[in-house]
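Participant: model the structure of this input:
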Amino acid sequence: MQAALAGFGLGLSLILAIGAQNAFVLRQGLGRAHVFAVCLTCALSDAVLIAAGVAGFGALTQAVPGLEWGMRLFGAGFLFWYGARSLAAAWRGGEVLRAGTGAPSLRAALLTCIALTWLNPHVYLDTVVLLGAVAAQYEDRLGFALGAMAASFVFFFALGYGARLLSPLLARPGAWRVLDGAIGGMMWLIAVSLLVG
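Facilitator: A predicted model of the protein is given here:
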């Protein structure tokens, strides 16, 4: 249970960052266009990548001594950078969400969603490398993976279907500053826990 909760927490914190994929899901939700299909595509893609990271990284760490510690250092460094980027965005401010004009076809929406997911190099760092490295610390790697996968499903469906409720809030730059600041702080806390854990 502890591994599943850790996986859920880390998976959720990594996915919270407002990037191109999440902004696309928000816009689809705001326009009520193909929300279920887009959310399912994002969540299933994450599940495949998380499974690959947890399964592959676990086997690799047993075969290569010292790899786990090296990946922890890499993961902590990446999280410090990622957190600094979010904190800088919070400091600058000025982000707002605007709903796009016109809804794409289902095919276009899914192709865009797949491209934003699978062509993003950060998704591999987050799901395959970082989650794989952290999962290696737990005996219950399956529980960790399932927790991280559950976080993706919860997040994407909440984001897609909750977008209409969030639109007045996300239209204000101050809300994005708070969100980016919280994400940055969370990333730094996770980075520290990787180094001392």
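
Participant: only C-alpha atoms from now on, for both contacts and neighbour counts.
Facilitator: OK.

Participant: show me how far the helix or strand hosting residue 143 is from its chain's centre.
Facilitator: In this assignment (DSSP states H and E), residue 143 forms part of helix 141-170. Computed by CA atoms, centre = their mean, to the nearest Å, the chain-centroid distance of helix 141-170 equals 9 Å.

Participant: quick one: the helices in the chain?
Facilitator: 2-15, 20-31, 35-63, 67-92, 106-118, 121-123, 131-135, 141-170, 173-196 (DSSP state H).

Participant: mind checking which of those is nearest residue 99?
Facilitator: Of all these, helix 20-31 sits nearest to residue 99, with 5.3 Å by CA to CA.

Participant: between helix 2-15 and the closest one, find me the angle.
Facilitator: Counting by axes from the mean of the first three to the mean of the last three CA atoms, to 10 degrees, helix 20-31 lies at 80 degrees to helix 2-15.

Participant: now do helix 20-31: everything it contacts.
Facilitator: For helix 20-31, the surrounding residues in contact (CA atoms under 8 Å, 6 or more residues apart in numbering) are 34-35, 38-39, 97-100, 103, 113, 116-117, 156, 159-164, 167.

Participant: now those: which count as buried?
Facilitator: Among the contacts of helix 20-31, those scoring as buried are 34-35, 38-39, 97, 99, 113, 116-117, 156, 159-161, 163-164, 167 (criterion: 16 or more other CA atoms under 10 Å).

Participant: I'd like the structure of this one too, to check against the first:
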Amino acid sequence: MTSPLLAGFGLGLSLIVAIGAQNAFVLRQGLRKEHVIWIVAICALSDAILIALGIWGLGALIEQADWLLVVVRIAGAAFLTWYGVRSAVRAARPGKLDADPSGRPVPLGTAIATALALTWLNPHVYLDTVVLLGSIGATYEDARWWFAAGAISGSIVWFTALGFGSRLLRPLFAEAVSWRVLDALIAVVMLAIAASLLLGL
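Facilitator: Coordinates of the predicted model:
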């Protein structure tokens, strides 16, 4: 049997690495070098809390609460649509790398609120962390917390690498066209996820 720690790390990392709203936001903030440590900490800590809740047994409860998933889906779709439209506007009227279209840096409070919303209003996060990881972790019985530790470690490694490593791509994004393409891709990802959430109701 695979080591619970390694199994948790591998599965957790594979789920988190997939392109999504949360990763797109972390990438964008990393490229801008704005509030990166806060964003990375919020995303990693949120994942840790959700993974722990799943291992503790909340996943089974959520699977029974269909109405809760519906509420989260609608709220998440609304937020992602709003964020996607904003990204599309930025793509049409790109500003400089270190500023938003109005010429001002993103305030810390706004960045934190966005990171929290992209995490806690995204049903996919609950399905991946609480339900899926929680269910698989339960199969390790007494070693399930080692599985959780591995999954949490995977989350920390990924968000740290994405947030702080993305600055290596800054020379590529020195040109306005690169920034326009990134914002356009973010808009597509956000709107596609929002549509999938609504279609899944």
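
Participant: TM-score for the pair, please.
Facilitator: The TM-score (TM-score structural alignment, normalised by the length of the first structure) is 0.63; 139 aligned residues with a CA RMSD of 2.9 Å.

Participant: name the nearest of the buried ones among the contacts of helix 20-31 of the first structure relative to residue 181 of the first structure.
Facilitator: Residue 181 of the first structure has its nearest neighbour among these in residue 97, at 16.9 Å by CA to CA.

Participant: which one of the helices of the first structure is the most hemmed in?
Facilitator: With neighbours taken as mean count of other CA atoms under 10 Å, these reach their highest mean count in helix 131-135, at a mean of 27.

Participant: quick one: that one aligns where in the second structure?
Facilitator: With TM-score structural alignment applied, helix 131-135 of the first structure matches the range 133-137 in the second structure.

Participant: chain center to the matching stretch: distance?
Facilitator: 19 Å.

Participant: with stretch 22-32 of the second structure instead?
Facilitator: On the basis of CA atoms, centre = their mean, stretch 22-32 of the second structure sits 10 Å off its chain's mean C-alpha point.

Participant: after superposition, how close is it to the first structure?
Facilitator: Here the mean offset of stretch 22-32 of the second structure against the first structure after fitting is 0.4 Å, by mean CA distance after the TM-score superposition for the first structure.

Participant: please name the residues that touch the residue nearest to residue 105 of the second structure when sequence neighbours are not counted.
Facilitator: Counting by CA to CA, 6 or more residues apart in numbering, residue 99 is the residue found nearest to residue 105 of the second structure once chain neighbours are left out, at 4.8 Å. Taking CA under 8 Å, 6+ apart, we find residue 99 of the second structure in contact with 32, 105, 106.

Participant: now do residue 8 of the first structure
Facilitator: Neighbouring residues of residue 8 of the first structure by CA under 8 Å, 6+ apart: 144, 146, 147, 148, 149, 150, 151.

Participant: and residue 116 of the first structure, by the same measure?
Facilitator: Here residue 116 of the first structure is in contact with 20, 21 (CA under 8 Å, 6+ apart).

Participant: counterpart of it in the second structure?
Facilitator: Using TM-score structural alignment, residue 116 of the first structure pairs with residue 118 in the second structure.

Participant: roughly how far apart are its match and residue 134 of the second structure?
Facilitator: 21 Å (CA to CA, to the nearest Å).

Participant: surely residue 114 of the first structure is in contact with residue 40?
Facilitator: No - with contact defined as CA atoms under 8 Å, residue 114 of the first structure does not count as touching residue 40 (11.0 Å).

Participant: pick out the residue nearest the middle of the second structure.
Facilitator: The centroid of the second structure falls nearest to residue 22 when counting by CA atoms, centre = their mean (2.5 Å).

Participant: pull out the buried positions in the top helix by length along the second structure.
Facilitator: Taking DSSP H as the criterion, the second structure has its longest helix at helix 66-92. Going by neighbour count (16+ other CA under 10 Å), the buried part of helix 66-92 of the second structure is 69-70, 72-85, 87-91.

Participant: tell me what that helix is packed against?
Facilitator: Contacts defined by 3 or more CA pairs under 8 Å, 6 or more residues apart in numbering; DSSP states H and E place helix 66-92 of the second structure against helix 108-120, helix 123-125, helix 176-199.

Participant: from the chain's centroid, how far away is the longest one?
Facilitator: Distance of helix 176-199 of the second structure from the chain centroid (CA atoms, centre = their mean) equals 14 Å.

Participant: so what does that helix touch, helix or strand wise?
Facilitator: By 3+ CA pairs under 8 Å, 6+ apart, helix 176-199 of the second structure packs against helix 21-32, helix 66-92.

Participant: out of these, which gets nearest to residue 111 of the second structure?
Facilitator: helix 21-32 (8.4 Å).

Participant: alright, that wraps it up for me.
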